[in-house]
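*Asks:* Have a look at this prediction, sequence included:
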Amino acid sequence: MDRVRTDEQDPLPWCIVIALAFLALAWHRLGIPTRIYFDEVHYIRAARKLLEMTRANAEHPMVGKELIAGAMVFLGDKPLFWRVPSIILGTAGLFAFGRLMWLASGRRFATIAAMILLFTSFAWFIQSRIAMLDMIMAGFGMLALWQFAAALRLSGGKARWRLAVSGIFLALAIGTKWSFAPAAMLPGLFVMVVRLKEHGLRFLLARDSRILPGISLVEAGIWLGVLPLALYWATFAPAFLYPVRAVDPFAPIAFHEDMIRLQDSVRKPHPYRSVWYQWMINWRAVWYLYEHIDGARRGVLLIGNPFSMLAGLVAVPWCLWAAVRGRVDALAFAMLYLFSIGLWIVSEKPIQFYYHYLLPGTFLMGCLALALDVLWRRGGKAKWIAAGSLAVAVAMFAWFYPIISAAPLSGGPRSYEFWMWLRSWR
């Protein structure tokens, strides 16, 4: 069990219940549509090519495609099974997010609220039900941050193995998609800043620190830097064995230059393309599916929860203000959000979509949970505002559930209009 110095009771049972409820709901109709839809076309094809030891989708790392290929081998090459890695990592990642919040804040309400907000954020649910790379990356990423936060509560050998596990998950997250790289930098940066503040020029080798006592910064760098990089490169091992166009295991830089070139080569305009500031205000949606299939009119519309995604924007400056007043948990989630969205602000990737906001939107829900926790603790009307905010987030999820879950829709070809609150969502 994760140990936190707090008078509050660990909400571990609630974390388990919420994660299992998410798994049950996300599993419902997971095999529908019964064919490839949206960007599954890239990753299902790449997984099949991987089983043939043929190069495909070389612009992305391989872990996600390896997991999809593994599901095909051990479960079967069917739509339901293609999506199993995403739903497993989505459920595990949701649970890890709750444990991360508990370890960071030690606050019961904030932990439960964070899981409810992420559950109902739309994107986490939708990406857990499709055979894309994003949820596999995000799930591994949350597991990595949870284990790092756990290590900070320990010392010596107990902290060491948690750091090692965190490093492994960091490798798997980045080995699925590079989008997690900015967030992956923060644990190491945090340890370095604390050691510099405490020990000055001795920061590299000092072990008598208030965080990770008994472990030097050099050793922490091995677990959070060297190990993830080595394991990340090892995940490309199948590509080293391709009979044609094999990847040179001794030329990682040249190979990654080629990956970047391939990513930047996609410049054809797309009707659903968008940019970071549109994601922040929930302005541009992506239609993953809308057609008559499997006996009914069905749709999957990727947008964010209209309430929590906007409310979260107010919570970020509050977290920064709270950080100035000494709230390390608020600083952590604000920095995770800003680093993750910052990647896309400076990125030169020509074609971007709302699903790239999955990670920033996740950390945004953490910021909102911490802000609501302050209201909850004040009691009175403020407590009702906090509880009411969660109720509104859940109500929004329930309202939009049919159009984000491929449920049968009634009303003919234009039944989608019931949910089109903004013209830009069409």
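*Replies:* All right, it came through fine.
*Asks:* Every contact and neighbour count from this point should use C-alpha atoms.
*Replies:* Noted.
*Asks:* so residue 135 sits in a helix?
*Replies:* Yes: Residue 135 forms part of a helix when assessed by DSSP: H, G, I helix; E, B strand; the rest coil.
*Asks:* I'd assumed residue 124 was in contact with it.
*Replies:* Yes: checked against C-alpha atoms under 8 Å, the pair residue 135 and residue 124 is within contact range at 7.4 Å.
*Asks:* In terms of neighbours, single out the busier of these two.
*Replies:* Shown here are residue 135 and residue 124; by other C-alpha atoms under 10 Å, residue 135 has more neighbours (33 against 29).
*Asks:* how near is the more buried one to residue 319?
*Replies:* Here residue 135 is placed at a distance of 26 Å from residue 319 (C-alpha to C-alpha, to the nearest Å).
*Asks:* here's the one I want to compare it with:
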Amino acid sequence: MTISTKPAGDGLRRRRNSPPPPKSEPATPTHDDPSAKLKPSHPYSSFLTVHVTWVDWLICAFLLLGALAVRFYRLAKLDVVIFDEVHYLNFGTFLLSNKYFFDVNPVFGKMAIAYVGKLMGLAPLPRFTALGEHVPAAQAFAARAPAALFGAFTVPIFYRVCRLLRLSMYASVLGALFILFDMMHVIQSRIAMVDSVLVFFTCVAFYSALLLWDAKNVVVIKGRSVSMLDTAYVLLYLVLTGICCGLCVSVRWTAFATPALIFTVSLYGVNPFCKEPLNVLELAVLYGTAVASYMGSFALFLLNVNESGPGDGFMSAEFQKCLVGSKHWEGGEGCGMSMWARIIEVNRVIFQYSKGIRGKDKWGSSWFQWIVNWRGALYHREVVGEGAEEKVSLIYMLMNPVMTLCIDVLMLVFIGALFYTVRYRKELRTTEALKEHLRRGGALFFAWVGSMLPTMVVYRSGPVYQYLPGLFFAQALGALGFDLIPRRMRGMAFAIIAAGIVGAYVYWGVWVYGLPLPHTEHVKRRWLPRWD
């Protein structure tokens, strides 16, 4: 069996009346083609995973350094509470003080921020009640640095995701730049909120799933000649994928689209990700570890917050008997609920409370407005100086406009190519590489739509940062769409798009770092009427 390695963007041709050309040997993979890193001696080489080369390591290192730089620059300069930090800083204090609290979202993201922050010197703080309250600079850095770290490490991992999707090096680097220089990603990585944790575990879950499916394909191909090492890789990636799926949902339930995609591909063996379904034992390990990691995050939470706190009133009297100092506390023997029962009650209360939320947020917008960057959210405003010297410092959360435009256009390119190849499938000759490219894009497209279903159906609207789980798949789909550009045009297209993204970040970066500017300069940057 011969596998074509012809680039995906060059594999579509209309049939002519003349007889088809004779079959020729497959083209030799180029340095820009991920399939060039496959084991060439194996007849089914396209099923094997893309190896990491020294070039990949170098690119990942540069991406990580760049991501750290833009996320840590002036991180502690702002020493006041902004936006939802008023809640999340309190959550961190409750966690570090072992006091029970309740939030509408699951618990893992808050634990990650608080406990990683503790390693950096974060200590319990006085309870905050309003925006603008002072935070000591050292504590502001310790509270925000965990989010910055999670956000920075997402960038090189996303590059590896793109490579495992068999995208070119140009497309993979471009996909990483989508995250590196997106103002929304950077801002959410610079404040004490959990969204960068959510995107990180979403990215790692999908990355480990891609490794899992490649490892499974190797086992299927080798059959009886499979080695213990091959089997060990499958088991390792099963466990890692399951853990990360459970953890990303235990940050926010809105991340469900990633586990749903992974579980579906694994259950049915969706081509070209996984050539055959996982067997019953493998599925049990995958699903079991996902449930265990999700439940385990709540168990760890309840073991640590075992004292009475501001969340007592949401829970039953039986639950409060397990909280030291609550009005229902009867001593160590008074707690009659099992850990499992307590976990179930917390999730039930979160679900019931969530049903009452219908997107009345001041800075909310509809899901279709997220796609076109219609509206952002004002996180902080401060007037500096007086009279003629007066300037305004803003932190305004918005997606990178050039990135948004490029992603939307590249997604349309993919949708157009998919429609064209399906509509004229009887008249076109398409390579297997192009078919697999479009199938991968189809899976990403459905995950992108699925990630917005909670807002479409339940919440109706919300702040644009709730688009982050969907934006992950939109960015991957945009990178995939880039590889539909003819190969000879990719270098120039990459240079133009990358320059536009970086230039836009520099121009609107004053809203990321709160740099003081005259009011007229801020007005110039409000290109749409709802960037208010």
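*Replies:* Good, I have the coordinates. Remember, it's a predicted structure, so these values are computed and weren't measured experimentally.
*Asks:* Can you work out which residues contact both of residue 135 and residue 124 of the first structure?
*Replies:* Here residue 135 of the first structure and residue 124 have residue 90 as joint contacts, going by C-alpha atoms under 8 Å, 6 or more residues apart in numbering.
*Asks:* Is residue 402 of the first structure in contact with residue 416, as I believe?
*Replies:* No: counting by C-alpha under 8 Å, no contact exists between residue 402 of the first structure and residue 416, whose distance comes to 9.7 Å.
*Asks:* what helix or strand does residue 403 of the first structure sit in?
*Replies:* Using DSSP states H and E, residue 403 of the first structure sits in helix 380-404.
*Asks:* and for that helix, what are the contacting residues?
*Replies:* Residues contacting helix 380-404 of the first structure (C-alpha under 8 Å, 6+ apart): 113, 116-117, 120-122, 126, 298-302, 305-308, 372-373, 375-377, 407-409, 416, 419.
*Asks:* Show me which of those are buried.
*Replies:* Buried by 16 or more other C-alpha atoms under 10 Å: 113, 116-117, 120-122, 126, 298-302, 305-308, 372-373, 375-376, 407, 409, 416, out of the contacts of helix 380-404 of the first structure.
*Asks:* does the closest residue to residue 267 of the first structure other than its chain neighbours count as helix, strand or coil?
*Replies:* Leaving aside its sequence neighbours, residue 267 of the first structure sits nearest to residue 350 (C-alpha to C-alpha, 6 or more residues apart in numbering; 5.8 Å). Here residue 350 of the first structure is recorded as coil under three-state DSSP.
*Asks:* For residue 251 of the first structure, see how far away residue 350 of the first structure is.
*Replies:* Relative to residue 251 of the first structure, residue 350 of the first structure is positioned 27 Å away (C-alpha to C-alpha).
*Asks:* ok, those two, which is more surrounded?
*Replies:* Using other C-alpha under 10 Å, the more surrounded residue of residue 350 of the first structure and residue 251 is residue 350, with 15 against 9.
*Asks:* how about the more buried one, what does it touch?
*Replies:* Counted by C-alpha under 8 Å, 6+ apart, residue 350 of the first structure has contacts 264, 266-267.
*Asks:* now, which of those residues lie within strands?
*Replies:* Among those, no residue falls in strands (DSSP state E).
*Asks:* show me what contacts the aligned partner of residue 281 of the first structure in the second structure?
*Replies:* Here residue 281 of the first structure is matched to residue 372 in the second structure, going by TM-score structural alignment. Shown in contact with residue 372 of the second structure (C-alpha under 8 Å, 6+ apart): 404-405, 408.
*Asks:* Next: residue 288 of the first structure.
*Replies:* Residue 288 of the first structure is in contact with 37-38, 299-302, counting by C-alpha under 8 Å, 6+ apart.
*Asks:* if you set the cut-off to 6 Å instead, what comes out?
*Replies:* 38, 300-301 (C-alpha atoms under 6 Å, 6 or more residues apart in numbering).
*Asks:* which bit of the second structure covers stretch 180-194 of the first structure?
*Replies:* Against the second structure, stretch 180-194 of the first structure falls on residues 255-269 (TM-score structural alignment).
*Asks:* can you pull the buried residues of that stretch?
*Replies:* Under the neighbour-count criterion of 16+ other C-alpha under 10 Å, stretch 255-269 of the second structure has 255-259, 261-263, 265-267, 269 buried.
*Asks:* biggest separation within those, which pair?
*Replies:* 255 and 269 (22.0 Å; C-alpha to C-alpha).
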